[in-house]
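Q: Just the structure for this:
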Amino acid sequence: MKESWDLLRSVVACIQDPWCVIGDFNDILVDEDKCGRVPHPFWFLQGFREAVSNRGVLDITLEGYPYTWGHCRGSNNAVKEKLDHTMVNKIWSDLFPNARLLNLVASLSDHSPIIFVE
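A: Just a heads-up that it's a prediction; the model follows:
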């Protein structure tokens, strides 16, 4: 997780052009990004939030199913989380104001397929 936080910090610090980073950050930004079992420790949330906040980084909102990963679906131990994120800077957001992410329900993988539409 910390590696993805460091990557994001480096992108913000080094790239002045429009950029978009898409992937499995293996972490959540807010408590609502997780459903099931015990909550994430505060320091997990704080680390990722710090890497994103006050740096002009935007997380494009998902449309559809709110979680991108699931474990033990259909059982009492099921866990669902939004681990996949699309992070952009303001310049990119201004260039693609109609960008949307459509999150679908996965049938075979533990990660949901995400369609990026502009």
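Q: alpha carbons only for contacts and neighbour counts from here, please
A: Fine.
Q: Show me the helices in this protein, by range?
A: Along the chain, the stretches classed as helices by DSSP state H are 2-14, 42-52, 90-95.
Q: now the other sequence, so there's something to compare against:
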Amino acid sequence: MDFFKKHIIQIYRATLFLVLIVLFSRHFIDFNKKFIDILWTIMFCLIGILHLTMAWAFDKPALKLTFLSCGVYVFIMNFLHDFEIKSIIGIICIVTPLIIAGFLPKKEENEDSLI
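A: This next block holds a predicted model:
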């Protein structure tokens, strides 16, 4: 369990990287449609988990609620039946936290930490 706690970010990044590599390689290798659908589901679940974990990093309730609601929707949208605006809401929920994170001020490093 200690190994998992120390390396959770690396495991997450490696998993997402592998999923993206396989999704990109589908242009060259003919994978089964069910396999590709499972990969898309895994990718969107990983994005949803990322937004959910980012929600705990903020102190402001509005930011927490935004990241939490977007993460929950992106996670469960794969398991919902198709409806007219499902994709539009999904795109908004994927992009909104990224835009918000881009506008947040970055924490400045102390001069002591550079030594």
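Q: where does the TM-score land?
A: Both chains were compared after superposition, and using TM-score structural alignment, normalised by the length of the second structure their TM-score is 0.27; 51 aligned residues with a C-alpha RMSD of 4.5 Å.
Q: sec struct for the residue nearest to C93 of the second structure when sequence neighbours are not counted, please.
A: Distances taken as C-alpha to C-alpha, 6 or more residues apart in numbering put C70 closest to C93 of the second structure, at 4.7 Å, once the chain neighbours are dropped. With DSSP: H, G, I helix; E, B strand; the rest coil as the basis, the three-state label of C70 of the second structure is helix.
Q: if we can go back for a sec, figure out which of the helices of the first structure is closest to K80 of the first structure.
A: For the helices of the first structure, the distance to K80 of the first structure is smallest for helix 42-52, at 15.9 Å, taking C-alpha to C-alpha.
Q: Go through that closest one and flag the buried ones.
A: F48, R49, A51, V52 (16 or more other C-alpha atoms under 10 Å).
Q: Could you identify the most distant pair in those?
A: In these, the most distant members under the criterion C-alpha to C-alpha are F48 and V52, with 6.4 Å between them.
Q: before we move on, the earlier item: now tabulate the helices of the first structure in TSV and tack on distance to K34 of the first structure.
A: Below are the helices of the first structure laid out as TSV (distance: least, C-alpha to C-alpha, whole Å):
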stretch	distance to K34 of the first structure
helix 2-14	19
helix 42-52	11
helix 90-95	26
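Q: Next secondary structure after the helix or strand encompassing V74 of the second structure?
A: Mapping V74 of the second structure onto the secondary structure by DSSP states H and E places it in helix 61-76. Heading C-terminal from helix 61-76 of the second structure, the first helix or strand you meet, by DSSP H and E, is helix 86-103.
Q: can you count the residues close to the nearest residue to N89 of the first structure once chain neighbours are set aside?
A: If the residues on either side of it in the chain are set aside, N89 of the first structure comes closest to V57, at 5.0 Å by C-alpha to C-alpha, 6+ apart. Using other C-alpha atoms under 10 Å, V57 of the first structure has 20 other residues around it.
Q: Could you do I91 of the second structure as well?
A: Residues within reach of I91 of the second structure, counting by other C-alpha under 10 Å, total 12.
Q: what do you get for I11 of the second structure?
A: Burial of I11 of the second structure is recorded as 12 neighbouring residues (other C-alpha under 10 Å).
Q: Which element is encountered next along the chain beyond the helix or strand encompassing it?
A: Counting by DSSP H and E, the element that carries I11 of the second structure is helix 8-25. Next in sequence after helix 8-25 of the second structure, counting helices and strands by DSSP H and E, comes helix 33-55.
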